[in-house]
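Participant: model the structure of this input:
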Amino acid sequence: MLKRVLQALAVVAVTAGAALADPNFWKHEWPETDFSRTSVPHWGEILSGGPPKDGIPAISDPQFIRVAQAKGIGPTEPVVTVEIDGAEPRAYPIRYLTWHEIVNDTVGGVPVAVTFCPLCNSAITFDRRAKGRVLTFGVSGKLRNSDMVMYDRETQSWWQQAVGQGIVGEMNGVKLTALPTWMESWAQFKARHPEGLVMAEPAFSRSYGSNPYVNYDSSARPFLYNGEMPPHGIPALERVVRVGDRAWPMTRLADIGLVREAGVEIEWTAGQASALDAGTIARGRDVGSIRVRDAQGRDLAHDVMFAFAFHAFWPDGDWMLGN
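Facilitator: Predicted coordinates for the structure are as follows:
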């Protein structure tokens, strides 16, 4: 059913996107965006994902409760863990990020944007400071290579989530700093931080805990993506661990558990459910959790994304296949 729905939506969106891939059309919704400044080679790369601007509402006033107070989160459900010096550890459940995609927060004095693009399985936390300003991010409703295009409310510039870079407007070409946060299971977070904080359920009418993209990560092709498939016979929707411009296939990591190469250490641990498998996130198959550290044991910024998205945004990137 999902496959038929996605295929139908893709045909409509691609057709409409091709016809409307023109800043003159977008200006009625984005009158303050400077479309003369862009690094996008062809406007046709940007498509509507369906919802309009802010149709997927980002969160800018997250509330938190203690781990012991949280109810209803399954032990294998994924969370984004944010640990910043001077602040209590915080978990941002994917059950909420699936429906909101961005949480603007401040942790230990650092303004952060915790982001999750379901269509690319990309969960990255950014420092919201850029060019001397603190930005607040929202969901544009646009996609490029199936990846969320964010925007900032201060300059109305567009940003590519997977890359963390401005692609349209005043902030075109500006890079955000990615922070060393990671996805793990709720049980794994609780075990390390029994007194930690977890984001409370937002005050929106959403089916939190459910997955609107049932069986998506078993699909042969991604949604709203017309680019090249990954090389080396790697399935388009296989998860890879991206560190810089290198990608390690998750299947390789799951087979051996620990990799030390290219100056990084990547450890795979069982126990985290896929957020893009079963209709209920907690029942998703086990895809494992990843920690990425440098030679001194310090956590490194990274992403666990689908292979097609890595190839789309890093076409000359290195595939760490272990051969």
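Participant: contacts, neighbours, all on C-alpha from now
Facilitator: Will do.
Participant: elements contacting the longest helix belonging to the chain?
Facilitator: Ranked by residue count and defined by DSSP state H, the top helix of the chain is helix 2-20. Contacts defined by 3 or more Cα pairs under 8 Å, 6 or more residues apart in numbering; DSSP states H and E place helix 2-20 against strand 46-48.
Participant: and the longest helix of the chain, what's buried?
Facilitator: Under the neighbour-count criterion of 16 or more other Cα atoms under 10 Å, helix 2-20 has Lys3, Leu6, Gln7, Leu9, Ala10, Ala13, Val14, Gly17, Leu20 buried.
Participant: now swap in stretch 38-51 and tell me
Facilitator: Counting neighbours by 16+ other Cα under 10 Å, the buried set in stretch 38-51 is Thr38, Trp43, Glu45, Ile46, Leu47, Ser48, Gly49.
Participant: so what touches that stretch?
Facilitator: The contact list for stretch 38-51, computed with Cα atoms under 8 Å, 6 or more residues apart in numbering, reads 13-14, 17-18, 21-22, 141-145, 167-169, 172-173, 224.
Participant: how far does it stretch from one end to the other?
Facilitator: 23 Å (Cα to Cα, to the nearest Å).
Participant: do stretch 72-87 as well
Facilitator: Termini of stretch 72-87 sit 25 Å apart (Cα to Cα).
Participant: show me the contacts for His100.
Facilitator: Contacts of His100 (Cα under 8 Å, 6+ apart): Ile56, Pro57, Ala58, Ile59.
Participant: what about it, distance to Arg298?
Facilitator: With Cα to Cα as the criterion, His100 and Arg298 are 30 Å apart.
Participant: same check, this time on Pro93
Facilitator: For Pro93 relative to Arg298 (Cα to Cα), the value is 23 Å.
Participant: what about those two, which has more around it?
Facilitator: Pro93 (24 against 12; other Cα atoms under 10 Å).
Participant: one step back: report the next helix or strand after the longest helix of the chain in sequence order.
Facilitator: helix 23-26 (DSSP states H and E).
Participant: that next one: which residues count as buried?
Facilitator: Pro23.
Participant: stretch 306-323 too?
Facilitator: Neighbour-count burial for stretch 306-323 [16+ other Cα under 10 Å]: Phe306, Ala307, Phe308, Ala309, Phe310, His311, Ala312, Phe313, Trp314, Trp319, Met320.
Participant: just the endpoints, please. Distance across that stretch?
Facilitator: 21 Å.
Participant: and it, how far out from the chain middle?
Facilitator: The chain centroid and the centroid of stretch 306-323 are separated by 17 Å under Cα atoms, centre = their mean, to the nearest Å.
Participant: let's see this one next to it:
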Amino acid sequence: MLPSASSPPSTPEAGFDRDAYERFRLARRLGQAVASWDDPEIVPGRGAPHMRPDDYVIGLVFRQRPRAYPLWIIDNYHAINDRVDGERILVASCERCQSGSAFRANAGDSSEREPLFRAAGVLNAVLLFKDLRTGSYWNHYEGLALRGRSAGFRLEWIPTYHMEWADWLALHPETEVMAPPQDQTHPDARHGHGREEFFARPGMDPAFVPTIVGDLDTRYPENQMVLGIHDARGGIAFPLREVQREGGVVSRESSGRNLVVFAGPKPDGFTMAAFLAAVDGQDRSFLREDGSFRDRETESHWSIEGRCTRGSARGATLTPVPCFYVRWHAWVYCHRGTDLFRSDRAFPPLRHEDLSDPELRSVIEMLAADPGDVLTEGPVLSQLRPRESRSSLVLRLGGERIRVHRFTSDSAARDFELLEGGWSAWPYRSTLLANRITRVGRVVLEADPEDRFVDPAQIVPKPESGLPGLLRLDPPRMPRPRGRESPPAEGTPGFIEVLRALRRAGFDVIDAGFLPPSQLRVGCTNGIGVTIEGDRFLLYRFETPEKAADYARAQAHALPAGSFVLRSTPVTMYVDPTYEILYAGDEEVRWSGLLEDARLRRAFGAAGVP
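Facilitator: The predicted structure is shown next:
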């Protein structure tokens, strides 16, 4: 483990408000089911059969052993009590905060009882842990004890890095990774508790809002990811999108220290880290370049983990600063006095070389007579890019924000258009963030208004008439297909063809939206959630019919058709349907009878097998 800069004095900032804490409660049986997992199975990362390249993981290196924890696994348990070379470490996460921190599991007490942690409740919309050694309550992502014998004590921080599995594996080919537990209460880790989450999903949990002590924050969108750092003034938060706007690097003085904050390391990356800027007593200045960070003084290149990988300083390391990567609401309500970094850098004009794809370039040229009239924020973050998009950009035209996607096929572009780019966020919402869309062949232009909600918690959406900009698309300005559009090519049915076939067969089909990446199966190119005749289903599209058939054979209550699989996922699957906690058991679940309906099987089979 790298040495880290020391933390400020360990004093709980806001204390423990018992009344606020009592405003959210789960039944004991439910709470215990999502409270922790001890001693997880750890397997070699290379060739791990349960992992997708785009899986969101929390990576760490402890005692020179790299290890990754997939968010789609640990969101079921929150507190992962692991061991590395015999030493207990705690990996702490909450899907509502999008957190992922790690600590040495020393609860600040000399007791011989093992230091195990359990999720215990919510305060200031942040999950609290309780340790079994001292009975103290802890802010989970900071490792700070708020109440009990350990109050004021901070666990020793271990640097963690949020990134996609393929990127972590490239950094650490020898890494290990957590395997899904064999857990009868939660047999499918990619389904159930936390599955509605996607990167920076807007909307606080309504049941968490009453636990907030004080007024709701209005400075920044609650869902945006920030890197929070303690300092003598009460902390500072660096939002990912503000650091990306600065080119992926921000330098800042804090409590007498010169810090550097990295973001990326690729332009569409979302990893953040903070370090002391000095190397051998001399401050360095950095810029992001070609997937790493170059210091201007020696021209050396540094990784997102602060390791010099090329140049005269090769082998040196930057000193990491304790920092916590969470959604803004998770940071601000625990640090009311925090500073907030904002970039004042202007968005640059779109350059011709940014549009290497000729189809994408032709559509942008139709948008504006001069490409210089189009400003660019950069690529869409990899976790938010549609799964079948070859490239995606965030642009500003006339002050209005849009996303432009170049899909791999007409079928994928048509699916995205007709589903309005909406996410399936069940059970939080049936669909979320559907937009107005214009499509030209394989290129899709998507309105992306920034101010969508009535309230700071982003729970109540504005009506369409109250949304700014291109959500009410201006037809004269937007490009349109010329002539009659050709039908989908033979052999390339999309989700829309399947849904239309079911509707033509007389079935009521509603609430279709794209699944978050964490819900997609290995070998699956994309998927949607959908309601058919009032029953909830997942509809997957696999890379090949053979992979679809393999999955359907292994998964009960699933029907294959070509590369598609339709899976029954009724609301009765879990004892608690609101948070999808505790699998109810095969005999208790009211599985949809539609999978045995001859009319549905004919319609689905004909649509899925061209």
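Participant: can you tell me which of the buried residues of stretch 38-51 of the first structure is closest to Ala68 of the first structure?
Facilitator: The closest of the buried residues of stretch 38-51 of the first structure to Ala68 of the first structure turns out to be Gly49 (Cα to Cα; 37.2 Å).
Participant: neighbours of the nearest residue to Phe407 of the second structure once chain neighbours are set aside, how many?
Facilitator: Using Cα to Cα, 6 or more residues apart in numbering and skipping residues adjacent in sequence, the residue nearest Phe407 of the second structure is Ser389, 4.1 Å away. Using other Cα under 10 Å, Ser389 of the second structure has 19 other residues around it.
Participant: kindly report the same for Arg361 of the second structure.
Facilitator: Other residues close to Arg361 of the second structure by other Cα under 10 Å number 17.
Participant: which position in the first structure aligns with it?
Facilitator: Alignment note: Arg361 of the second structure maps to a gap in the first structure; criterion TM-score structural alignment.
Participant: for Arg153 of the first structure, grab the count of nearby residues.
Facilitator: For Arg153 of the first structure, using other Cα under 10 Å, the count is 13.
Participant: wait, it touches Val134, no?
Facilitator: No: using Cα atoms under 8 Å, Arg153 of the first structure is not in contact with Val134; the gap is 10.3 Å.
Participant: so how far is Ala237 of the second structure from Asp339 of the second structure?
Facilitator: Distance, Asp339 of the second structure to Ala237 of the second structure, by Cα to Cα: 6 Å.
Participant: just Leu171 of the second structure next, same as before
Facilitator: According to Cα to Cα, Leu171 of the second structure and Ala237 of the second structure sit 27 Å apart.
Participant: of those two, give the one with the bigger neighbour count.
Facilitator: Ala237 (24 against 14).
Participant: which among the contacts of stretch 38-51 of the first structure count as buried?
Facilitator: Of those, these count as buried by 16+ other Cα under 10 Å: 13-14, 17, 21, 141-145, 167-169, 172-173, 224.
Participant: for those residues, which one is nearest Trp268 of the first structure?
Facilitator: For these, the nearest to Trp268 of the first structure is Asn145 (27.4 Å; Cα to Cα).
Participant: for the closest one, which non-adjacent residue is spatially closest?
Facilitator: Closest to Asn145 of the first structure by Cα to Cα, 6+ apart is Tyr225, at 5.2 Å.
Participant: start and end of stretch 156-163 of the first structure, how far apart?
Facilitator: 18 Å.
Participant: nope, stretch 150-170 of the first structure is what I was after
Facilitator: 14 Å.
Participant: do stretch 206-221 of the first structure as well
Facilitator: Terminal residues of stretch 206-221 of the first structure lie 27 Å apart, using Cα to Cα.
Participant: buried stuff in it?
Facilitator: In stretch 206-221 of the first structure, counting by 16+ other Cα under 10 Å, buried: Tyr208, Gly209, Ser210, Asn211, Pro212, Tyr213, Val214, Asn215, Tyr216, Asp217, Arg221.
Participant: check stretch 547-556 of the second structure too.
Facilitator: Within stretch 547-556 of the second structure, the residues scored as buried using 16+ other Cα under 10 Å are Lys547, Ala548, Ala549, Tyr551, Ala552.
Participant: which member of those residues is positioned nearest Val177 of the second structure?
Facilitator: Tyr551 (22.5 Å).
Participant: do a quick rundown of the helices in the stretch 151-300 of the first structure.
Facilitator: Here the stretch 151-300 of the first structure has its helices, by DSSP state H, counting those that start in this stretch, at 186-192, 250-256.
Participant: in JSON lines, list these along with distance to Phe126 of the first structure.
Facilitator: What follows is those, written out as JSON lines (distance: least, Cα to Cα, whole Å):
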{"stretch": "helix 186-192", "distance to Phe126 of the first structure": "20"}
{"stretch": "helix 250-256", "distance to Phe126 of the first structure": "23"}
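Participant: what's the most buried one of those?
Facilitator: Ranked by mean neighbour count, those are led by helix 186-192 with a mean of 18 (mean count of other Cα atoms under 10 Å).
Participant: give the aligned range of that one in the second structure.
Facilitator: The aligned range for helix 186-192 of the first structure is 165-171, by TM-score structural alignment.
Participant: check the fit of the matching stretch onto the first structure and give the mean distance.
Facilitator: Here stretch 165-171 of the second structure, set against the first structure after superposition, deviates by a mean of 0.8 Å using mean Cα distance after the TM-score superposition for the first structure.
Participant: who's in contact with that stretch?
Facilitator: Gly45, Arg46, Met51, Arg52, Pro53, Asp54, Asp55, Tyr56, Val57, Gly59, Ala68, Thr175.
Participant: and the equivalent of the fourth one over in the first structure, how far from Arg95 of the first structure?
Facilitator: Under the alignment (TM-score structural alignment), Arg52 of the second structure maps onto Gly74 of the first structure. Applying Cα to Cα, the value for Gly74 of the first structure to Arg95 of the first structure is 10 Å.
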